[in-house]
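**Q** sequence? don't have it. structure:
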């Protein structure tokens, strides 16, 4: 059986309670972990969110699986609230669904990604792209 990326994305998003940027920001102020999965070049061009944990997409599962020897100190258990951020909110949905597969069922992502975050006037730094 084959599926398109649009079908896979839709299935991933059905599992998430996606957050608008302002809601994600509020949750991070209450202790949720905001995780920026964009590659370094994209962060340099677009800017960053102060305080976001940088974990590039290719290692995300290893860093947040509580049973992994490569986990981050922040990966304290399956009840951790992880909010994933990418550029526009597509890759982050797939990444958050992958965290669900690891048992981190409170993981979600930012609808519209970094671009929506910045457009809403939430805190950012740097970036060379407009």
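**A** Looks like it arrived, so ask away. Everything numeric in this text was worked out from a predicted model, so none of it was measured. Numbering: from 1, shown residues only.
**Q** C-alpha only now, for contacts and for neighbours.
**A** Noted.
**Q** please report the distance of residue 89 from residue 116.
**A** Using C-alpha to C-alpha, to the nearest Å, residue 89 is found at 9 Å from residue 116.
**Q** where do the helices sit along this structure?
**A** For the chain, helices defined by DSSP state H occupy the ranges 5-14, 21-29, 40-46, 60-64, 91-101, 113-119.
**Q** this is the comparison structure:
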């Protein structure tokens, strides 16, 4: 008992640290956002489909190379989505806000591996990854 009283701060710090690690693990398992490097890994190694949920005018001004354009408003039932719901779907928008909503929407529709790119196209550009304009 004396040990606990003398070291209460260290015990509190250890419990807080463990709680934060557990919270991060739970967030990832719920299909939270992924970084650009993880998105590229999913595309290259797991044949993930890259979808840009920005509006058509935003998509035309610049989007990640190879991204399919499916605006958030027309995502439900879009034919451009993979019919195989086991394939990963990587979603992107300008900042990552709309794509996070889109990922949640797709997971509810059965695409269990739908994830959003954290930071969106802005982070993609900052990472030096290829961007193209619609022609």
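**A** Cool, the structure landed. These figures come from a predicted structure and were not determined experimentally.
**Q** follow-up on the earlier one: TSV for the helices of the first structure, including mean neighbour count and distance to residue 78 of the first structure?
**A** Formatted as TSV, the helices of the first structure follow (neighbours: other C-alpha atoms under 10 Å; distance: least, C-alpha to C-alpha, whole Å):
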stretch	mean neighbour count	distance to residue 78 of the first structure
helix 5-14	13	18
helix 21-29	17	17
helix 40-46	16	27
helix 60-64	20	9
helix 91-101	22	9
helix 113-119	19	24
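**Q** could I get those helices as JSON lines with distance to residue 74 of the first structure?
**A** Formatted as JSON lines, those follow (distance: least, C-alpha to C-alpha, whole Å):
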{"stretch": "helix 5-14", "distance to residue 74 of the first structure": "24"}
{"stretch": "helix 21-29", "distance to residue 74 of the first structure": "13"}
{"stretch": "helix 40-46", "distance to residue 74 of the first structure": "21"}
{"stretch": "helix 60-64", "distance to residue 74 of the first structure": "8"}
{"stretch": "helix 91-101", "distance to residue 74 of the first structure": "14"}
{"stretch": "helix 113-119", "distance to residue 74 of the first structure": "22"}
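**Q** tell me which of those approaches residue 52 of the first structure most closely.
**A** Closest approach to residue 52 of the first structure among the helices of the first structure (C-alpha to C-alpha): helix 21-29, 9.0 Å.
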